[in-house]
Every structure is written in structure tokens, then in C-alpha cells.
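Peer 1: From the sequence below, what's the structure:
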Amino acid sequence: MRIVLLLAFLLASTPFFSQTEDEKQIKAIYDMALTNGKAYDWLNYLSNQIGGRLSGSVQAQHAVDYTKTQLDALGLDKVWLQPVMVPKWVRGIPEFAYFETSPGLTTNVPICALGGSVATPDGGLKANIVEVKGLEELEKLGKAKIEGKIVFYNRPMDPTLINTFSAYSGCVDQRASGAVEAAKYGALGVIVRSMNLRLDDYPHTGSMRYGDTPVNQRIPAAAISTNAAELLSTTLKLNPNTKFYFKQSCKQYDDVQSYNVIGEITGSTYPNEVMVVGGHLDSWDLGDGSHDDGAGCVQSMDVLRILKKTGYKPKRTLRVVLFMNEENGMRGGNKYAEVAHEKNEKHVFALESDSGGFTPRGFSIDASEENIEQIQGWKNLFEPYLIHVFQKGGSGADIGPLKDEGIVLAGLKPDSQRYFDYHHAENDTFEQVNKRELELGAATMASLIYLMDKYGTVPTQKVKG
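Peer 2: From the prediction side, this is the model:
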């Protein structure tokens, strides 16, 4: 009878002890991040000593040099630079714009060139303006109403969507494709309402594309602040003959060489299985890119440091990758995946932080149902830290090219309500990042990396045809 009771006790207590081990390690991770974190100090230097890190810029190269030096100092098994050719677009002198309701009666408005845009003529561009709510309205208006004018795209982000990234996705097409579509109808230029849920005076830049449009047929594109967009829209209703003037001197140069920055801890048991954690090192040039994506880079760097400091020895090879050129080309993410494929590397997990340094809420997971269920099964381990979102969805732009049948991809999901107040704008600066929130994000990422490394991925059951 005693033997039976002892066996029953041991069987019942085995999951308890396993759970306790994980709880202890995760608590050690959070304690280390919150009492001895390095992410905030690293971000301070990136933001305040280097600043905006537009691909191909001197600042981007300084960021490469700085982060490699910091990874070298962590005592990782290997640190290296992975060459990648990136576009070099330069904004030039500050943009200037106004609208004119009658000759000589003008109102200045804040604008900024969209990334990749061509310049206006040297003397600027002035024309009547036509307002549309999206790309679909261009065809309805037709060439007769658009030719020779400036198109003003004024579809706002949907404030009723709690997921602000869904609101962003719902209107970003007018920024990305607005110029190339308007040019088909003879427009001279485009002005796009900033992707921002609040009303303020900050214009938000972002990438746009011309496709295969010949250079001499490309028209300039700029973003206008949300306050100015509201004012301009109201003015056009009162006076449809309002003219708009803007001047910008941006220029696209030949591609230049840059680098992904990579650091690695070699796995003790499965060194050929690679797990990636990362963010993108480049940023736009208006602010200093603290939320987008300096935060993700320093959090990812701290993941490896925290795991080393807590004494955890990973079974699989852990890599931090600071990708270059996410903002206007995705060259870094594509190059990393290309090299990994050429070397026949086996990537089993990748985690990206590219949604700001705000309070972490959970993860968005791109994987098989079996692997999603496995991660969701760890939810109780994260609940003491108020991490509760474990849902199927997209991961991150830079790790997306790694996707294949076997890999699990995940993206850190911070609270997103304030993210687009700063996204791609002049106010994306260091003082907008809360130290504790940033550190909580690093700890949350390190905890998921720990669990994925310890337990591995779940083999996906193939359905026979």
C-alpha cells in the first residue's frame, strides 16, 4: 500500500516540479531585466548619440559599429557583420508647404516627403487640389478631374478598430501606391494624410513605391499632418478652388553596402537548430527611431545577455539579428534568409520585436496549430506578468522570409494604442520610451525563447492526400 501511495505521489508531483523549474527560470529572467537590464542604456546611446538611422546613412553605419561592439562585449560565441546592399534615399532640406484660398492669402501646413519620393521642381509645385478618400475614388473621378492637379488622399485610420495595426493596414495603401496610381490620371503630385489616430501637427513619413514607372514620369509625394489634413479638407469644402504648394528636395542615390549585425550563442545539444530573436536597426530620419525599431533591437540584444546572466545554457543555437533596411526595402531580412538557405541552416524558431517599446501584452504566432497550442499551453507561466495574448497571426517583416513548413514565427505584441502617435514621425524619440515597459518586453521575449529552446517545436502532422 505504501509503495502504491508513493508511486501515486511521484506521478502527481512530476508536472508540479517541471512547472516550478520553469517558473523559477522565468522569474529569474524578469528579475534580471528589471534590476540589471541593459536595453534602456543601449537605446539611450542609439537614440541620443547616433539618432535617426536611415538605410545608407552615416548614422546607420554608426549604429552597426556600436551594436557590434556591444555584442562583442557580451562574450557571445560569435559576432559578425553580414553584408547587404541597401537603397540610399536622402531627404534634403526641410520641406515647405502651404495652401492658398485666394491670391496672396496662404496658410502654412506641416508636411514631409514620403520615403523614396522624387523631388518637386526646384521652385516647388503649385496646383489646384482634389480630395479623395482612397485609391478607388481615382477611377470614379477620372482623368478629366485629376489631370494637372495635386491629389489629396484623406482616408483616416479607423478609430473603431481596437487593433491599431488593423487600422493602419486599412489605409496605408494610399501612402504606398498613391503616387503611382494618381500619375496614371495625370496628377502632378500627391499629399497623403498621415497614418496617425490622433490629431496633431506631426507629419508621418513612410515608404512609397513607383513600381516600373519611368523616372521622368514619377510625381512627388508627401505626408501632411492630421491637423493640417482636417483643416485642408474643411477649406476645400468651403473653397474648391484652393491651391496647394509644396517643395521638397529629396533624392535617390545608387545602392550602398550596409550590414546585418549578428551575435550567436552556440547550442549545447542541437547546435544545428537555430533560433532567432531580432528587430530592425534602420529607422526613418525625422526622429531618432526609439520605438521603431531601436526598442526591438535593444530588447533582442538583452535577451541573449539575460539568458547568459541567469546561467541558462541553451540547447539550440540562439542568434540575435539586427536587420538593416526594413523601412524602405526589406533588404536585410531577405539577405539573412537567402544566406541561411544557401548554407542549408535549419531555423526552428524566430521572434521579432517591431511594434514599439510599450507594455508587452503577448505574442502573435505564425505556425501550425500544434505549435500554436503548445505556446498557448504556457500561458499560465506568463499570467503573473500580465501577459495574456497568445493568438494566431503575423510575426514580423524581417523574419517573414524565413517562413517554411517547419519554422515557428512569432512577434512580440505590446500595447498598440499609442504606437501610431509616434510611428515614422519627428516625435519618435527616446523620452517617449518608458524604461520599465521596455525591460518588461525584453523579459517577455527572453521567457518565450527559453521555453521554445527547452521544449522544442512540435512536429506538424502532415495530412495525407
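Peer 1: Going by C-alpha atoms from here, please, whenever you check contacts or count neighbours.
Peer 2: Noted.
Peer 1: wait, isn't Ser233 in contact with Glu131?
Peer 2: Yes - the criterion here is C-alpha atoms under 8 Å, and Ser233 meets it with Glu131 at 7.3 Å.
Peer 1: The two - which one has more neighbours?
Peer 2: More crowded of Ser233 and Glu131, by other C-alpha atoms under 10 Å: Glu131, with 22 against 18.
Peer 1: wait, what's in contact with the closest residue to the more buried one other than its chain neighbours?
Peer 2: In space, Glu131 comes closest to Phe152 once its chain neighbours are excluded; the distance is 4.6 Å by C-alpha to C-alpha, 6 or more residues apart in numbering. Phe152 sits next to 129-132, 190-193 when contact means C-alpha atoms under 8 Å, 6 or more residues apart in numbering.
Peer 1: Okay, Phe152 and Leu236: tell me how far apart.
Peer 2: Per C-alpha to C-alpha, to the nearest Å, Phe152 is found 11 Å from Leu236.
Peer 1: buried set for the top helix by length along the chain?
Peer 2: Under DSSP state H, the helix in the chain containing the largest number of residues is helix 2-36. Buried residues in helix 2-36, defined by neighbour count with 16 or more other C-alpha atoms under 10 Å: 22-23, 25-34.
Peer 1: Which strands or helices does the helix or strand following it pack on?
Peer 2: Next in sequence after helix 2-36, counting helices and strands by DSSP states H and E, comes helix 39-45. With contacts taken as 3 or more C-alpha pairs under 8 Å, 6 or more residues apart in numbering; DSSP states H and E, helix 39-45 sits against helix 295-309, helix 435-455.
Peer 1: next up, for comparison:
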Amino acid sequence: MKKYIFTAFSVLFSLSLFAQAPEVKEDSLKIREIYDAALVKGQAYNWLDHLSNNIGGRLSGSLNAQRAVEYTKAELEELGLDKVWLQPVMVPKWTRGAREHAYIQTGPGMTTEVNITALGGSVATDPAGLKAQVIEVQGIEDLENYKDEINGKIVFYNRPMKPELIQTFEAYGGCVDQRYSGAEAAAKYGAAGVIVRSLSHKIDKYPHTGSMSYGDLPENKRIPAAAISTKDAEYLSGILKLKKDLEFYYKLSSENHGEVQSYNVIGEITGSEFPEEIMVVGGHLDSWDLGDGSHDDGAGVVQSMEVLRLFKETGYQPKRTIRVVLFMNEENGLRGGNKYADVAHSKNENHIFALESDAGGFTPRGFSFDADDAQFAQIESWKPLFKPYLIHYFEQGGSGADIGPLKKGDVVLAGLRPDSQRYFDHHHAATDTFEHVNKRELELGAATMTSLIYLVDKYGMKHIDLEKDRKL
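Peer 2: The predicted structure follows:
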């Protein structure tokens, strides 16, 4: 029955598309105009240059995060939008402190320095550092196999991202729990600290940070947590096979400072026909502090700003209200996304669509959609319009972390899906810098996002009541 209904949807939308052939031509020409404007007169790369090279890493609660708020607000005002404002949001403030230091000691005076970085939210070590023997495990579930050996030692989580998974975000999802919850889990077995293999397929010397949580552990039970580079993780694992009683030393100076006020940055073009129907496009303004956050998520920020600028550039007046939202605190709390959704729900705002770019500024491949079958069938009917631009990936699935809290009723959520094979080379590492962003790839992503927003704005989002259809 479900297959029959979905086929009916497909026929319905195909016939609708055929009946509106002049509109298909109009849409094709408009999308061509959008791509031309993005590639010839784009602004996204210049904005990213300033965010990355004049401001730098934008950790929540930091001076750089505030500078980014002020800069993007001013740039949105320069676009002549109908409204630009700041939405206050309380965010956690964590600082890294002095540079981390670590080494492996295999005997008296026999040490090898290794590259580590504190995980976001970690407590510090003792001022003199922490030195202990090491227990290597392949994920949280493996702790139970060493429960009688862990007490007083450093747990080394060494489960890698699976190389056979083509979707790199799936590989990331398969081992991110050891970074996020590894310290909490190991502390319950009496571990003195944890080090976690960096989440990257690339074997190099750059450790990758990221958020972690102690759950409900009391403060006096919390243990220091750091990521180790993939190259050094390989070395440590190998040397442990030869000398199980080696010692690992590391020193962290990180500190949690409670909460401080920050802001989401919001700009709006009011709809000319259906102003009460709201569409959101956005990325997160905060980043980690090791690099300058160009891919994660400076690219998504400037691409989202570019959507509204391209509408202005091409003279398109949206029927529906379109907002760009630059979310604060995605990396270590999701406070900005939750705050935006809370305010939207409290005001009974009618959000019909939200699109997020938070997968890097690489070549766009398409989108994933959190949508029902009827909505997705409508979206798939637009796929031929994207074929000339090599955009082919239209799949039902996830969207983006910041827009996730908006999910309610019929709202459709979408995520831009660039080629992801190089993304985790840079994600949360010192290599996430401006020179690793290709100008043309960034602009193609902005044009692709704008084209989708244009189509949703022009046609709205359909919803067919499947339960009612079954009864009929």
C-alpha cells in the first residue's frame, strides 16, 4: 500500500511538472542566474577571509566569538535586509590554557613526545601533570573486559573510523561516543585519565579536539581527557604491544568558567505574499580554537549569508519570509539552536523549511531531507533542475544539529551535503584553516543552497495526509 501511495505521489508531481513546462524553463533560467551571480560576483569567500584571518577561532564565550557576532551583524545590515537583530543566548565558557604537553616513557630518561589536545570541557590535570600506565581499549564497550586493570591508569581509546564506510559521517558517528562519553565511562572504573584517538581517516600529527561530557559525575570524580593524533595513536598502540608497562605523561591547563552571554545573529527578508511562513538558512558561528574554523563552520555561515545576498543581487523578492540564522555554541552545547527553536515555538511562528550547511566548504553533491514521503516526492521533482550543476544526491535522512530543535509538525529540515572525503582531515584540528577552502567549491555550495531555497519559496511545501488517503 505504501509503495502504491508513493508511486501515486510521483505520478502526481511528474504530471504537475509537465503541466507547468513554462515554469520549469523559468526556474531553470533563474537557477542559472543564481549560479552565475555566485561564481562571478560572489561575496562568500571575502567574508570567510575576514572571519578566518582577521578574527580566527571563535570558541563560545570568547572575545573572538563576540567579534564574529559584531562583524556578521554589520555585514548583514550592509545587505539592506528588512531586519537584522541579535538573539541573546547563554553559553558555556571553557578555555584551553597553556599548550598541552605529552610524552611516552619507556624507561628512565627514554621519552618520546607526542601530539595531544585537550577535549572541549575537560578538567585540567594536576599542575605537575599526570603520569600513569596505559590500558588500550577499542571503545567504551571494551572497558568491561579490563575492569580489574583500569584503576589508577590512563585509558587509551583507540577505535578508528571505519575506512570501508563511504559515508565519512557514518564512520565518525561510529566512534564519536568514545570522545564524548569516554571520560565519564572510564572514571567509573577508577581511571586516572583518558586519551582518545583523533577522529580522522588521515594519519598525521594533528590532534582533533571536540566536545566531551562528564554526565552526572560529581566534580571530584572528573578526570582529564585529551585527543591524541592518529600518527601518535598508531605509535602508542604499537609500542604497547612491546612494553605494556610504559608510562604516559600529559599536562592540561584547561578550565571551565560557567556561563556567559552571547548571541545568535539573525537577518530577515520579509515575504511579499506569505510573510507568516518562515524559511531558515544557517550555519554555526562558533568554532574550535585550534584552527580558524574555516570549514567548520565558517563556510556554512558565509554560504548562508550569501543566499540572502544572491536574492538581492538577482532581484528576486521572496514570497515567504527568509531568515539567515548564524547559531552560537553548536560545538559544545547547541545552546544557539535550542534558543532559536524555543523562541520560535513560544511565538507560534510558522516555520515551513530550514536548511543548514555544516559539513564543510567542499564541492556540493546535494542534500539530505528530514521530510515525509509527500514532501520528499515534491523535492525530488526538482532534481532535474540541479543536474546541469552535477548535484545528484537527494536522500531522506538527517539535516543539521542547529535546526534539529525546530522539528515540529510539517516543517521540512535539510542539510547541504558536500563531498565529505576530506572533511575529517580538518574537522576540529589546527588544519581547519582558510587556505584549505577552495573559492569555487564554496561558491558552488552557496548557489546550490540558494537554488533550493528559491524553489521552496516559489512553490511552498506540500503535505499529503497519508492516514486520510488510506481511509479514502
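Peer 1: still on that earlier bit, Gln61 of structure 1: which of the buried residues of helix 2-36 of structure 1 is nearest?
Peer 2: Nearest to Gln61 of structure 1 among the buried residues of helix 2-36 of structure 1: Ala33, at 27.8 Å, using C-alpha to C-alpha.
Peer 1: The closest one maps to what in structure 2?
Peer 2: Matched to structure 2 by TM-score structural alignment, Ala33 of structure 1 sits across from Ala38.
Peer 1: what do you get for Arg198 of structure 1?
Peer 2: Under TM-score structural alignment, Arg198 of structure 1 pairs with Lys202 in structure 2.
Peer 1: what about the closest residue to its match other than its chain neighbours, neighbour count?
Peer 2: Leaving aside its sequence neighbours, Lys202 of structure 2 sits nearest to Asp425 (C-alpha to C-alpha, 6+ apart; 5.9 Å). Asp425 of structure 2 sits with 19 neighbouring residues when counted by other C-alpha under 10 Å.
Peer 1: Kindly state which residue of structure 1 is aligned to Asp425 of structure 2.
Peer 2: With TM-score structural alignment as the criterion, Asp425 of structure 2 matches Asp421.
Peer 1: OK, contacts around its match?
Peer 2: 196-198.
Peer 1: Same list, the residues you listed, but as JSON lines with secondary structure and distance to Phe16 of structure 1 please.
Peer 2: JSON lines is the format used below for those (DSSP: H, G, I helix; E, B strand; the rest coil; distance: C-alpha to C-alpha, whole Å):
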{"residue": "Asn196", "secondary structure": "coil", "distance to Phe16 of structure 1": "47"}
{"residue": "Leu197", "secondary structure": "coil", "distance to Phe16 of structure 1": "46"}
{"residue": "Arg198", "secondary structure": "coil", "distance to Phe16 of structure 1": "48"}
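Peer 1: Closest one of the residues you listed to Val303 of structure 1?
Peer 2: Asn196 (30.7 Å).
Peer 1: wait, the closest one sits on Gln417?
Peer 2: No - using C-alpha under 8 Å, Asn196 of structure 1 is not in contact with Gln417; the gap is 10.6 Å.
Peer 1: what about those two, which has more around it?
Peer 2: Between Asn196 of structure 1 and Gln417, Asn196 has the larger neighbour count (other C-alpha under 10 Å), namely 27 against 13.
Peer 1: Okay, the more buried one and Asp41 of structure 1: tell me how far apart.
Peer 2: Taken as C-alpha to C-alpha, the span from Asn196 of structure 1 to Asp41 of structure 1 is 28 Å.
Peer 1: what's the answer for Asn241 of structure 1, then?
Peer 2: 52 Å.
Peer 1: cool, Thr226 of structure 1 as well?
Peer 2: From Thr226 of structure 1 to Asp41 of structure 1 the distance is 33 Å (C-alpha to C-alpha).
Peer 1: returning to that earlier point: show me which of Asn241 and Asp41 of structure 1 is the more surrounded one.
Peer 2: Asn241 (16 against 12).
Peer 1: Looking for the alignment partner of the more buried one in structure 2.
Peer 2: By TM-score structural alignment, Asn241 of structure 1 lines up with Asp245.
Peer 1: State the three-state secondary structure for the spatially most central residue of structure 2.
Peer 2: Per C-alpha atoms, centre = their mean, the C-alpha nearest to the average position across structure 2 is that of Asp358, at 3.9 Å. Look at Asp358 of structure 2: counting by DSSP: H, G, I helix; E, B strand; the rest coil, its state is coil.
Peer 1: Verify the contact between it and Gln303 for me.
Peer 2: No - Asp358 of structure 2 is beyond contact range of Gln303, at 10.1 Å (criterion: C-alpha under 8 Å).
Peer 1: Tell me which stretches of the stretch 301-450 of structure 2 form helices.
Peer 2: In the stretch 301-450 of structure 2, the helices defined using DSSP state H, counting those that start in this stretch lie at 335-346, 373-380, 383-386, 423-426, 439-459.
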